[in-house]
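In: Got a predicted structure here, sequence first:
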Amino acid sequence: MPDSCIALTNLSGQVYVRRVPVPLPPGGTGTPVLVTSRSFSSGDLDLRAELEAAGCAVRSGPPDHDLAQLAPLLADTVCWVAGTGPVTAAHLDAAPHLRLVARYGVGVDAVDLAAAAGRDVLVTNTPGANTEAVADLALALTLAALRDVVPGDRGVRAGTPKVTRGRELGSLTVGVVGFGRIGRGVARRLSGFGSRVLAYDPYVAPGSVPEVELLDLPDLVAQCDVLTLHAPGEEVLVDEALLGRFRPGAVLVNTARAALVDEPAVAAALREGRLARYAADVLAADGPDAPLLADDLVALTTFTAHAGAHTVGAVDGMGRGAVDAVLDVLAGRTPAHLVSPKGSS
């Protein structure tokens, strides 16, 4: 099997080289490529056909990455187009021929990057592919919460229409938590409404984004009528202490990660009137005992089913990036958007 030298850059900016075996189609049956994303090749681009035309044998696996179901598929997989499920050391151990995990999306929190690096498995993602889609949904949820769109629809259908007094987005101060691609996309949209936009992002240097004022999170919250979350990671940001700093009647929007929010604390704040509305595309708890799905909070909450990246454009963009990474690795080229563990060298 021939080798290819891949130049990698870690998160500290260091460049290093790894020699990666280039897989060849075994016995003419096609290079095994596993796909575990629900929406892969469901847009306008027939990306599955493109992989097959390139000599790949494309197989589908469970999107939750259940190891018992995936293990037989991983046994000979060379490239894996992975969805949002976990990619653990155990998954990688079950895939001795694996050369690439092409993450279908941006976040790589669920991928054990150190384990991948230790096994000479490349990891890529598709930054920017779903930026506009998620920013659109964040704005849609904000407007729905401010104007009680969903309760209004329910009332009309039930024959009990009720008009509530909403607020105009252009008259409000909106805080954007996480000022990366999506956060900046939201800020651009808000500028069209005339909203005052503030931002919090510990990784963005003050003064580097003149279009918004950067503040510490507690100061930001104290000045905002709407707070929209676009931060990475799994650390709780909106807890009981921070909720205590919200303006009366504030609206909280979360299209990022459920873990950023203490859901029982948010439910309590809604019941007590300290928070006016909560709108989200993510939920940590979704069963009958989920704190935010309680019957008494129906009129105060709006949810979508993790649909932020589900537009034709985003699906095509994420799929295009993942397929390009697969084809690059199979051809011995360096794929774009390599992700490596922090501190690797």
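Out: Arrived safely. Quantities reported herein were computed from a predicted structural model and do not represent experimental measurements.

In: going forward, measure contacts between C-alpha atoms and count neighbours the same way
Out: Will do.

In: mind listing the helices for the stretch 1-150 of the chain?
Out: With DSSP state H, counting those that start in this stretch as the criterion, the stretch 1-150 of the chain has helices at 47-53, 67-74, 89-93, 113-118, 131-147, 149-158.

In: Pick the most buried one from those.
Out: Comparing the helices of the stretch 1-150 of the chain by mean neighbour count (mean count of other C-alpha atoms under 10 Å), helix 131-147 comes out on top with a mean of 21.

In: Please work out the angle formed by the directions of that one and helix 149-158.
Out: Orientation of helix 131-147 against helix 149-158 (axes from the mean of the first three to the mean of the last three C-alpha atoms, to 10 degrees) gives an angle of 60 degrees.

In: got another, please set it beside the one above:
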Amino acid sequence: MTSLYVSDPTHPHVLAQLHELGEVHLGYGPSATEYAAVQERVEAVMLRAERFTPDKIAASSRLKIIARHGVGTDNVDIPAATRAGVWVTVTPGSNARSVAEHVFALTLALARRIPAAAAGTANGQWGTIKPHLTGFELHGRTLGLFGFGRIASLTAEIARGFGMPVLVTDPYVDAELTRQHGAELVPFDELIAQSDVLSLHAPLTATTKGIIDADAIARMRPGSVLINTARGALVDEAAVLLALESGQLGGAALDVLEGESTDMNDPLPHSTEIAARNGHLDNLIVTPHIAGQTTQSLLAAGTQALHCIRQALAGESPQHAVNNPAATA
């Protein structure tokens, strides 16, 4: 019987179809199965947060595919998978709308001081906290997008509805493309200097790691807002905290943390300063990497990943593969 492993929750409809393919082991929930307990017989993995290291891949002698439930592959050692003859696939575009909407959920929460307002009301401070909760409107404020892929282009589309001018920095796109989306392509220095809300949408590379550091933050508009739904290590978390405390940053909302490079399932112990201040700074919001997690996106991503699994189990080259183990066979 075909054996499959699902690391994190997926849409129930997708899970039902996985059960039709064979024996399904769930890496989550009250009866979770450790991958090590089934690694010798698993042929396909539907993966979200769990890390797949060279040792784990090498121990999976029957494994044919690791189907990422998303677009990032930070938690998979792709060279090791390729050497082992294991396909690695992604689900492009499946959660783009979800992430773009979360950018604005976070932006509005900061702009209108919603966490502080809700907490104060819950503590019976309706009258005393109200004078301290004056927010700002997004209309007329400039949105800066660092990176301009599918998610960022949808974010720009939403921004137009709020009446926000949009600036973009991305070395891989041209001015005509950004103009088609109602945005203006500018150098990075201009982006950070002119943005009232700066939203990060770039992949993590040697060039982008820590790009929002103390120097970059010092060149941002005083009181501006930082949103990160991309990769935690794009941001120097200690510098962000200092800027929030000084008022240089008016707010920051992080859906991803640098600690995810160590443990995607629980990065908080590895991002200790952010973890300690979350809930204590009313201009800081940290959410647990949920930007791409909606009912619709789970169905879309799960359906794409399921299709790739079916192809690999049938001996075919799956769609949206990021490697080519067949070429090294």
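Out: In hand now; what should we look at? Worth saying up front: this structure is predicted, and the values here are computed from it rather than measured.

In: can you redo the helices of the stretch 1-150 of structure 1 as CSV with distance to Leu8 of structure 1?
Out: CSV is the format used below for the helices of the stretch 1-150 of structure 1 (distance: least, C-alpha to C-alpha, whole Å):
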stretch, distance to Leu8 of structure 1
helix 47-53, 25
helix 67-74, 25
helix 89-93, 20
helix 113-118, 11
helix 131-147, 25
helix 149-158, 47
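
In: Of those, which is nearest Val15 of structure 1?
Out: helix 113-118 (14.2 Å; C-alpha to C-alpha).

In: so how far is Leu133 of structure 2 from the residue located most distally from the centre of structure 2?
Out: Ranked by distance from the centre of structure 2 (C-alpha atoms, centre = their mean), the top residue is Gly127, with 37.2 Å. Distance from Gly127 of structure 2 to Leu133 of structure 2, counting by C-alpha to C-alpha, to the nearest Å: 11 Å.

In: do Asp213 of structure 2 as well
Out: Taking C-alpha to C-alpha, one finds Asp213 of structure 2 at 28 Å from Leu133 of structure 2.

In: quick one, which of the two is more surrounded?
Out: Asp213 (16 against 13; other C-alpha atoms under 10 Å).

In: Contact partners for the more buried one?
Out: If you count contacts by C-alpha atoms under 8 Å, 6 or more residues apart in numbering, Asp213 of structure 2 has them with Val235, Asp236, Ala239, Val240.

In: Per the alignment, name the residue of structure 1 opposite it.
Out: In structure 1, Asp213 of structure 2 lines up with Asp239, judged by TM-score structural alignment.

In: now Gly247 of structure 2
Out: Checking TM-score structural alignment: Gly247 of structure 2 goes with Gly273.

In: thinking its match is in contact with Val251, fair?
Out: No: between Gly273 of structure 1 and Val251 there is no contact under C-alpha atoms under 8 Å: 11.1 Å.

In: between these two, who's got more neighbours?
Out: Taking neighbours as other C-alpha under 10 Å, Gly273 of structure 1 and Val251 compare with Val251 leading, 25 against 14.

In: For the more buried one, what is the enclosing helix or strand?
Out: Applying DSSP states H and E as the criterion places Val251 of structure 1 in strand 250-254.

In: where in structure 2 is the aligned partner of that strand, by residue range?
Out: Under TM-score structural alignment, the match for strand 250-254 of structure 1 is residues 224-228.

In: So what touches the matching stretch?
Out: With C-alpha under 8 Å, 6+ apart, stretch 224-228 of structure 2 has contacts from 103, 106-107, 110, 195-201, 248-256.

In: follow-up on the earlier one: can you pick the most crowded of the contacts of Asp213 of structure 2?
Out: Result: Val235 is most packed of these (other C-alpha under 10 Å), 25 neighbours.

In: if we can go back for a sec, of all the contacts of Asp213 of structure 2, which comes closest to Gln304 of structure 2?
Out: Using C-alpha to C-alpha, the contacts of Asp213 of structure 2 come closest to Gln304 of structure 2 at Val235, 30.6 Å.

In: OK, contacts around the closest one?
Out: Here Val235 of structure 2 is in contact with Lys209, Gly210, Ile211, Ile212, Asp213, Glu258 (criterion: C-alpha under 8 Å, 6+ apart).

In: Same check for those residues, but in structure 1.
Out: On the basis of both residues aligned by TM-score structural alignment, their matches' C-alpha atoms under 8 Å, what survives of these in structure 1 is Gly210, Ile211, Ile212, Asp213.

In: Looking at those, state which has the most neighbours.
Out: Ile212 (21 neighbours).

In: Please name the spatially closest residue to that one (chain neighbours excluded).
Out: Val235 (4.8 Å; C-alpha to C-alpha, 6 or more residues apart in numbering).

In: what about that neighbour, distance to Thr229 of structure 2?
Out: Taken as C-alpha to C-alpha, the span from Val235 of structure 2 to Thr229 of structure 2 is 11 Å.

In: got it, and Ala300 of structure 2?
Out: Counting by C-alpha to C-alpha, the gap from Ala300 of structure 2 to Thr229 of structure 2 is 19 Å.

In: Who has more neighbours out of the two?
Out: Thr229 (25 against 22).

In: Was I right to think that one contacts Leu257?
Out: No: using C-alpha under 8 Å, Thr229 of structure 2 makes no contact with Leu257, being 9.2 Å away.

In: Cheers, nothing more for now.
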